[in-house]
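Novice: Following is a predicted model, sequence given first.
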Amino acid sequence: MTHDTPPQPLYLGEAGFTQQAPRTPLTQLPPLSLYIHIPWCVRKCPYCDFNSHTASPVLPEEEYVDALLADLDQDLHAVYGRELSSIFFGGGTPSLFSAKALGRLLDGVEARIPFATDIEITLEANPGTFEQEKFVAYRELGINRLSIGIQSFQQEKLKALGRIHNGDEAVRAAGMARQAGFDNFNLDLMHGLPDQSLDDALSDLRQAIALKPTHLSWYQLTLEPNTVFWNKPPELPEDDTLWDIQEAGQALLAEHGYSQYEVSAYAQPGRAARHNLNYWSFGDFIGIGAGAHGKLSHPDGRIVRTWKTRLPKDYLNPAKSFQAGEKTLTAEELPFEFLMNALRLTDGVDSALYPQRTGLPLDSLSTGRAAAEQSGLLQVEPTRLAATARGQLFLNDLLQHFLI
């Protein structure tokens, strides 16, 4: 990486990267989060492209927790002296694991990296895995936020999505979360489902709002490669219907006090997901578990992305390495890497965050920024980097201005 080096010649990237000065060491490291991937599900959903695998009758909890802690040990040298601001258990279905196993894991993590006093710890769960006693125990461990995968409350839509729960279980899950002591929880809800009408979508949204979650992730079903739906596409609503759903749904959410702060994230005041905000503001995160990704900044200016072995059997094999690969981001790659996260935020970010998180001068964005502003995709605002309403809709087009 280029730090403590003489000024470099002006470099114009192919699509708008202008480097007028070398990268400088980072004077302040960003907040640090931990992502823990638990890859097993009761059943793989046909739309899911996450690293998830159908669970066997008995999960290797003890062995997997041992592996997670050993994996974390190998990353500790890069985060010495820092504390965790958030932890996120993702999957798969992390709620398949017992409270005992998760407790041992959290104890092991805290023994290695200090927790911030106000740490946010989120656990993903599905309604079909809710057990009142288990969730009370999770709360006692210090897990203070749940993310519940509802997707729909309508039986025919749940069946089309391959979900194992029904609408009644979805409603009960939210109540059980609150009874277990969770006053902060997210509901995941999808729209643009097979044969879904505007009324169907709004009915789901009204039901979700009635359960009074502090946060809603409301996003459109997309067909991803390497999924059953990709190979056998269901019939999805027409574009006009999708647009009507998006407009009416956003108005309904705003009416009930849910502010959109990211492309598909809506929250009550003060309840935005801190873990995800850290991702989107180009913060740091350690990723442990099968297929987990990480991104860590170093004081000398290096920013390194890592990814772990995907298959659980390989991840649990002592003869194989936890880490499958790593990449140090180049100065030319950083504008795109930073903006593909930051521009997901509805209000964008303060322009000063760019040099603070990348070690690059703000004017390294000038060529791409001017083109994006001229196209009407980026706001003309010197002190902020934020997409316009149109830019939010065509985010990929906006980001093309910052590709090398």
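Specialist: Now that the structure is in, tell me what you want to look at.
Novice: use CA for all of it now, contacts and neighbours both
Specialist: Fine.
Novice: Pretty sure Ala290 sits against Lys313.
Specialist: No - here Ala290 does not reach Lys313: they are 9.0 Å apart, not a contact under CA atoms under 8 Å.
Novice: got another, please set it beside the one above:
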Amino acid sequence: MSELLSLPPLSVYVHIPWCVRKCPYCDFNSHAADPDSIPVDAFVERFRQDLNQDAPLAQGRPITSVFFGGGTPSLLPAKAIGQILESLNSVIGFEPDAEITLEANPGTFEAERFADYRAAGVNRLSIGVQSFADRFLSVLGRIHSGDNAVQAIRQARSVGFDNLNIDLMHGLPEQSIDDALADLNQAIDLEPTHLSWYQLTIEQNTEFYRQPPPLPAEDTLWDIQQAGQALIDSAGYHQYEVSAYAQTDRECRHNLNYWQYGDFLGLGPGAHGKITRLDDAGEIIRTRKTRLPKDYLNSERPLIRMEEAVTEVDRPFDYFINTLRLRTPVSLTHFEQMTGLSRADIAPQLDALEAKGWIKRTGDLFSTSESGYLYLNEVLSYWLSDE
């Protein structure tokens, strides 16, 4: 049934693996480094090789968005970011209104570069604040202060960034409801166009996993979530994904492409990609690049660490783990176009979930219900079991 498959939009994720310090909660592919020791030129050259290798996977599509993640992408000078964008444009090409996001730390060192990033082609900034309270920043291992964060956001606005995200965490060690709402109020006062507000989770292979901090009780976490969402809503931001809130028409287009099961090239150490290949009988592939920076930069080592097809059996779960995070409905037609499967392949699961009240259906459209959102993992498990 793969003849149903269509090519979705194409994004690019660029992974910058270095940071000044590894935070105790972080399980991303990040590696502490002195900013002056980062091999910038070698990285840009290897990136170009990576891009040229993956370019045929674009299959004639222009790039709709680029996201520089990490690590701390703002450790790279603006010249290097500009060289990467120039390479992407010359090898594949951009949509005229492509969204270009750079993650940045709010330290003085990075903030001084904001104007240069804007001139290099970055048009959206995502600032990793996490908290405005110094005592929580200390526990989280962050190297900036609350005042640094406020000043960095103001600096970003002053140099022309009118599309700005603030990353903020809640459920921090010994955090109260008042503490969490104080962070949110400070963020809202700075008027970002987008908020990423998510709960701290303890991941394996982190310092917090080895030495767990005293997290708030479950009842407190629930109260923080409910009070915080009410505050965000009252400030004019709408929730369009589990932890993403935006002003009108200011959703992150790059992340929307992920959640709508679009395609993306993953470039840089450890970067993941997802590509639809119509020239290979409707194959959908997942890729991952060589993880360690020293191996990625070694021209004698392969760039691709993993490439595997998403089987037809696995495609429903692969699709829904993204799309059911969204608040907006998904169409059965979209499911067929993006997976190459028929709606009949998922009818039993949809019937069962609707009977439980975990999804809502109207004609061709369906979405996760309010109760389904609370049990999203259980909803997704319907495509991992025989139910």
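Specialist: Good, I have the coordinates. The structure presented is a predicted model; accordingly, all values stated were derived computationally and were not measured.
Novice: Looking only at neighbour counts, state which of Ala290 and Lys313 of the first structure leads.
Specialist: Taking neighbours as other CA atoms under 10 Å, Ala290 of the first structure and Lys313 compare with Ala290 leading, 30 against 11.
Novice: How much space separates the nearest residue to that one once chain neighbours are set aside from Leu68 of the first structure?
Specialist: Sequence neighbours aside, Arg310 is the residue nearest to Ala290 of the first structure in space, at 4.7 Å (criterion: CA to CA, 6 or more residues apart in numbering). Applying CA to CA, to the nearest Å, the value for Arg310 of the first structure to Leu68 of the first structure is 13 Å.
Novice: Could you do Phe336 of the first structure as well?
Specialist: According to CA to CA, Phe336 of the first structure and Leu68 of the first structure sit 31 Å apart.
Novice: same thing with Gly283 of the first structure?
Specialist: Here the criterion is CA to CA. By it, Gly283 of the first structure lies 22 Å from Leu68 of the first structure.
Novice: ok, now Pro60 of the first structure?
Specialist: When CA to CA is the yardstick, Pro60 of the first structure and Leu68 of the first structure sit 12 Å from each other.
Novice: The two: which is more packed in?
Specialist: Neighbours were counted for Pro60 of the first structure and for Leu68 using other CA under 10 Å; Leu68 has more, 24 against 13.
Novice: On the three-state scheme, the more buried one is what?
Specialist: Of the three states, Leu68 of the first structure takes helix according to DSSP: H, G, I helix; E, B strand; the rest coil.
Novice: That one reaches Gly291, doesn't it?
Specialist: No - in this structure, Leu68 of the first structure is not within contact of Gly291 by CA under 8 Å, at 11.8 Å.
Novice: any chance you could map the helices in the stretch 151-300 of the first structure?
Specialist: Per DSSP state H, counting those that start in this stretch, the stretch 151-300 of the first structure carries helices over the ranges 155-160, 167-179, 198-210, 228-231, 239-255, 274-280.
Novice: mind putting those helices in TSV, mean neighbour count and distance to Arg23 of the first structure included?
Specialist: Putting the helices of the stretch 151-300 of the first structure into TSV (neighbours: other CA atoms under 10 Å; distance: least, CA to CA, whole Å) gives the following:
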stretch	mean neighbour count	distance to Arg23 of the first structure
helix 155-160	16	50
helix 167-179	19	47
helix 198-210	17	46
helix 228-231	16	42
helix 239-255	15	40
helix 274-280	19	21
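Novice: Compare these and give me the one nearest Gly325 of the first structure.
Specialist: Taking CA to CA as the criterion, Gly325 of the first structure comes closest to helix 274-280 out of those, the separation being 20.0 Å.
Novice: how far apart are that closest one and its match in the second structure?
Specialist: Superposing on the second structure places helix 274-280 of the first structure at an average distance of 0.2 Å from its equivalents, by mean CA distance after the TM-score superposition for the first structure.
Novice: against the second structure, where does that helix fall?
Specialist: Aligned by TM-score structural alignment, helix 274-280 of the first structure falls on residues 253-259 of the second structure.
Novice: repeat for stretch 311-328 of the first structure
Specialist: Mapped onto the second structure with TM-score structural alignment as the criterion, stretch 311-328 of the first structure occupies residues 292-309.
Novice: Stretch 197-205 of the first structure too?
Specialist: In the comparison with the second structure, stretch 197-205 of the first structure aligns to the range 176-184 (TM-score structural alignment).
Novice: and stretch 229-238 of the first structure, how far apart are its ends?
Specialist: Terminal residues of stretch 229-238 of the first structure lie 17 Å apart, using CA to CA.
Novice: hang on, the earlier thing: assign the residue nearest to Ala290 of the first structure to helix, strand or coil.
Specialist: coil.
Novice: How much space separates it from Gly289 of the first structure?
Specialist: Taken as CA to CA, the spacing of Arg310 of the first structure relative to Gly289 of the first structure amounts to 8 Å.
Novice: higher neighbour count, the two?
Specialist: Here Arg310 of the first structure and Gly289 are compared on neighbour count by other CA under 10 Å; more neighbours surround Gly289, at 31 against 18.
Novice: And the more buried one, what's its match in the second structure?
Specialist: Match for Gly289 of the first structure (TM-score structural alignment): Gly268.
Novice: doesn't Gln49 make contact with its match?
Specialist: No - contact status for Gly268 of the second structure versus Gln49: not in contact, 10.3 Å apart, counting by CA under 8 Å.
Novice: Now Lys274 of the second structure: closest residue in space, sequence neighbours ignored.
Specialist: Counting by CA to CA, 6+ apart, the nearest residue to Lys274 of the second structure once its immediate chain neighbours are dropped is Arg286, at 4.6 Å.
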